[in-house]
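Q: no sequence for this one, just the structure:
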């Protein structure tokens, strides 16, 4: 085989250009026996770590194959053996299904990975492949890319020749000139630029020669060889690959269409003429370059010179020493101080011992600065009154508790420090901290200010094509009509990652046997999972002691004042870089606002640490599943589980949070746990060692820490080995790493006297965690917020609801359901009023001393906070009419219309229509004081407008406020639905009796582990009903289940204790009834009046501003009564 290194490869991280994943490219290079492969994306290194990880995985697979061969003492089998003929190369190659290993003998050398970039300059027709030879050159490359990205808008990079000249030291630079056979090629005239680069980078500058495969390649190579002689740059062969196999050519054309904004029918000469822009073997390249063998040899010589490897990158923590006090000493001092303020009566000896152990290990690992970094971030937040709390595995650390990073007392849970830091693992810890979602930006900007943009950056997140986006974009490229695209995408549930199958196509009225439809479906399936662009992670920060932009390029984010590195969390984990997660949590915002309202209205001061613990009335409330708005336990699944769990203490909440999760469900742990807790089955005695681990959870493993402890006490694992088991559980579906641990686990239990079947069952339960199992420490952190929010709801419902509404968007339920729940708990809710409402929802004292909730101006759709501030500031003793508000507050007439539509003038004695009529009479953008009342508002004659029906008022309430205090839509529709049973009558229905219910869909859930089952919550005027839609019923009534806003469901009512479910048998979409809710007048169209001003013929007199009812009623119902869907 001819030695060859491919030095020019474009992955799909050159967005909408490359047609293969980095992993596919590396795997194919290994199959082809290439010496090396360079990932050279356009002005980017975003895909190189994925290629690096893929190469590491190939090394692992080869190592396992070698061990198996040695153990079997026979010839090593190939890792895979299935093969087929690749028509693009006429070779026998491996057939590699997605995620499978390639056909590689254990002794075959793997290709080296060269991390580089293809530099496209703003002042040059040449492209330059920049391949760093050492770590210093890599630092210069990433700084160069950061320079170009920081001076451009998101997604762009502006670099010049001067920038490249200044940074080229230590890099191999390969020029890719314009095609010399193109008509305008002579005008490019790159000679001078090539000679200049040769002068600046002697011995490291080359001229790349890439075939085009149009029948003229030998002429093209001759021209390039001539240019090489003229300029002195040695010629080097490059494949300029876009894909790993030629089968991706149609997808490459689709990507070109997406990039260029054209369709496949008018792509013209931009289409690839063949599938040759794929990776090729050395023998194939030797045939193409048979007249220039030196160009081929140079590829290997260059690869040998590019000695830099990504695993050379070394992360250095920021130095957090202060006033000459070393970081470790400062951490020890802060921990000692934490012992005093956390345990004013003295810390338990066990805690003191744990602190000493943790500090010793932190010192050995050199992590003190990291802990201090997180401490300082949390300290800043607290200094600004921003609520925050650490979560995740960090709650396994007593030091984190003493530093104030976490809030869960260590003695309340089982601590396994190895879950957080492992000396053997040698990886940095990962501390996640939740902050108030409305004030997290203050923390983010403080981090930038303290460390500088060159030392701190948010990690990226890769936005991939999912089903709906793939259908829309590929369908448009392939020439499908908008109607067909809409019908196809309407068949997809939420964030699905699968292409529409034949049944879905038929449901959408599309012929699945049509050739173009078949090709479109195939392309949709291929593009799903492709990266679309980079976005910013929800809060992962990388902070360094030195320059971050010498590790990875930094670019501008779409949000102002934010910068992002090119790598995502998996990339930085693969390279061992530290990340601090600065996360946003809406419930912390809600709790902080509730604490503020308690000070204001009750004179009580509370913190996360001093809310009264173990309040029996709080647990009683939760046992009744009275938990709307309560953190983590307000979903339908949790509300159904609470009456079965019957929590009585904090640890019960920890279990509650953890058990209604995919991990325990997949592991078959839910039913044994609840049956044993309820005394329906005995707790199996597993022996003293196992019961010490599982005693509190009735012999059932619920937490990741328990899986680790079982491995230690029952299977003889060391703590470090147990941690590796935990990590393999999180990746075994993707990486296939669980087999060796199974054998080790089962044999370890057998050696300690456990039964074989029992050992297998234990491992099966642990394996069920997959990547979903909760750490006990994380569940405890969340359980604390469950308790605090439940305590607020129990004792201060009005305050809690007010805080929830002022913290939107957050949580499981929309404002309409939160307001309804408050009213059902006896809270008076008062409407929006221009004379009483602030921007936020507020509380007003009633004569009996209780608090009423006044809806705020923020509830009015489309009203700006700035306009609300002017309205509040100028109202003094109140506004007598619409015009006075306009004149005094100086807001635009459009703002007055928003207020009228929200019925904000009702307290002035004006109906919605009267107020809107008055608002539309004001035509000037703002009043002009100089001219008083002349001409601005005009003289509006008195007009008697027809009164709105209750149905019309309710519709307008929902359109403007997303809720109504007047009536529920089902209350108005009930006379038209006599067969539908109200929710309040469920108590009288026998178990398994068939009934029909109708209600608004307020939530839809399709958990990933529910085997396609969908859970609906229907709301009528008397309550909410839980509906279970099994897979077959879902497939039959798919359109209604996915898109309906008013559903009529017939099924059997099943009862388990106080929990009731309706098991759906038929589902009907009655959304069109919502269109008629207002009576004879179309509620979503303008209400016309014959009365008008002299200068107009007709004008709207009603409350609606939504235009005509031209759209389908079902689509309008979606906007009128939106549901919250969870996938």
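A: Yes, it's here. This one's a predicted model, so the numbers in the text were calculated from it and none came from an experiment.

Q: contacts and neighbour counts: CA atoms only from here.
A: Will do.

Q: I'd like the distance between residue 594 and residue 540.
A: Distance of residue 594 to residue 540, given as Cα to Cα, to the nearest Å: 28 Å.

Q: element containing the most centrally placed residue in the chain?
A: When Cα atoms, centre = their mean is applied to the chain, the residue found nearest the centroid is residue 538 (7.2 Å). Using DSSP states H and E, residue 538 falls within strand 531-543.

Q: which secondary structure elements does that strand contact?
A: For strand 531-543, the packing partners by 3 or more Cα pairs under 8 Å, 6 or more residues apart in numbering; DSSP states H and E come out as strand 456-464, strand 563-568, strand 580-585.

Q: which other helices and strands contact the next helix or strand after the second one?
A: What it means is strand 563-568. Using DSSP H and E, the next helix or strand after strand 563-568 towards the C-terminus is helix 569-575. Counting contacts by 3+ Cα pairs under 8 Å, 6+ apart, helix 569-575 packs against helix 48-72, strand 456-464.

Q: from the ones you listed, which stretch is densest packed?
A: The highest average neighbour count among these, using mean count of other Cα atoms under 10 Å, belongs to strand 456-464 at a mean of 24.

Q: other SSEs contacting that strand?
A: helix 440-451, strand 531-543, strand 563-568, helix 569-575.

Q: Next one for the comparison:
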């Protein structure tokens, strides 16, 4: 036992395992093998230092973070879409920074999908702030962080900017001396550079010493802060400031410095935010197509942005063998679903469909498609998926009818395509024009496509199965106002971490899918399902006590209202159901909601006076 204890003491305090910075890169003027120990990661061959960041910096090496942003890919895709759809070449670096539609979009908080400004609380802050210049965009990115938010600086900035509150100095003694430093930010400390400038101005610090002070404040260790306070206080007293002014300023600087942005960082991020907002405001279809492509693997995010397209008046069209590209593409003012997003449709099939329609002309009907396309695309599973996704709708064929005959039709065309591939052409092929036109001109029996279509429920179920989303229609269209009245919030809002906390009780409304019934070890029944509305989806668990009460109403495609407790222990929130009811949607078509579009806050006074005269 003593040997075990002694061994354990030797292990105590050692690093348990090594970790790797997500974006950190160490730079040196000399070969790294001559400077520090390194090793090669077996999984991908990456060369990694065996020292941590602090040790590397302590010997004079430079660490830089190189971050990859998904939004940069969205920007590239959007520019390509603008060029393809409108024939315009947009250069981001030449965009004006005073574009009126962009600032109107920001002031409305219509920034879903805009870099940094996507979240609900951030959109609320933008509506409160009403940005009207680039300085505001830079500031909002710096303010929406734990340090400034902890001091309520983000709301103070918005209120002072819009004259809802007066600009108040940190302390009366500091009003004049800090006016030139804090004037642009309405008397508030927003950036790290301001912390350094304040130390220089009121405490006589050098620039290097001011930066050391900023770093010390960020470490949040009492002994370090107490040590740094002495020279800071002494420097301010030499300038003639009282203890009250010194303490007030110090108490503001310390919590702020922990999470503050430097202005260069905030402005650089702000430029990307402005670009994405500009493109959404001025090229909405192209921007949203790039955004949808970027989240193609995330069905929850896709549903959110698809709902945003509908709100913006952009129609998202189903995939089409004659029109679709591999990815989402802007078509005029609409967006066309990409073929590669269809389940069971690989990139080789998409390339074959696109190449054949370019070389041989548009497909006129289903049989013309089978006649022209390569054998690689004549796969029964693939064609079935395209049918269910609506990729042949523009030809006028009912999806149900195509599904009934597609297997036999494919077999007929495949036999000839395979024979052609090995040089066994039909004796009478040339009599019908030869080549691909001979296939099906008279040699293939093409059964008549039955009339009649699935009902709306089945059609949308198959569509969602293939695309992961409802595209051409949605079961909840027409009953949105009923669900909104019954629920506390949308499911999309629940996804925002700051909306409701873990354990909170909320009521949500939507449609159930993916219902799975199970039995516990004790033999009691329970179920899980996905609850989905027009803006998102959440997993709902119906444990035995709740299931005994509402189990009979849990069904696929049931429109329900669920009350439950929020569980945020995992990456995605879940809802532990406590009760469930069925909303009355029978009168949904008879009672429609009234939608009012109000002007932005700056115009409220004129709008109100006009109404008074009415």
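A: That came through, no problem. Computed from a predicted structure; not experimentally measured.

Q: would you list the helices and strands packed on strand 531-543 of structure 1 in JSON lines and tack on distance to residue 1004 of structure 1?
A: Output for these, formatted as JSON lines (distance: least, Cα to Cα, whole Å):
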{"stretch": "strand 456-464", "distance to residue 1004 of structure 1": "24"}
{"stretch": "strand 563-568", "distance to residue 1004 of structure 1": "30"}
{"stretch": "strand 580-585", "distance to residue 1004 of structure 1": "22"}
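
Q: and the next element down the chain from the strand holding residue 538 of structure 1?
A: Following strand 531-543 of structure 1 in sequence, per DSSP H and E, is strand 554-556.

Q: how much does that following strand stray from structure 2?
A: Superposed on structure 2, strand 554-556 of structure 1 shows a mean distance of 2.9 Å to its aligned residues (mean Cα distance after the TM-score superposition for structure 1).

Q: leaving aside the residues next to it on the chain, what's closest to residue 296 of structure 2?
A: Among residues not flanking residue 296 of structure 2 along the chain, residue 302 sits closest, at 6.5 Å (Cα to Cα, 6 or more residues apart in numbering).

Q: now for that neighbour: what does it line up with in structure 1?
A: Mapped onto structure 1 by TM-score structural alignment, residue 302 of structure 2 lines up with residue 815.

Q: Which residues are in contact with its match?
A: 805, 962, 963 (Cα atoms under 8 Å, 6 or more residues apart in numbering).

Q: if we can go back for a sec, so the residue nearest to residue 296 of structure 2 is in which element?
A: helix 299-311.

Q: How far does that helix sit from its chain's centre?
A: Computed by Cα atoms, centre = their mean, to the nearest Å, the chain-centroid distance of helix 299-311 of structure 2 equals 10 Å.

Q: Buried residues, it. List them.
A: Neighbour-count burial for helix 299-311 of structure 2 flags 299, 300, 301, 302, 303, 304, 305, 306, 307, 308, 309 (criterion: 16 or more other Cα atoms under 10 Å).

Q: Quickly note the distance from the closest residue to the third one other than its chain neighbours to residue 503 of structure 2.
A: When you say that, I think you mean residue 301 of structure 2. Spatial nearest neighbour of residue 301 of structure 2, excluding adjacent residues (Cα to Cα, 6+ apart): residue 295 at 6.3 Å. Going from residue 295 of structure 2 to residue 503 of structure 2 by Cα to Cα gives 29 Å.
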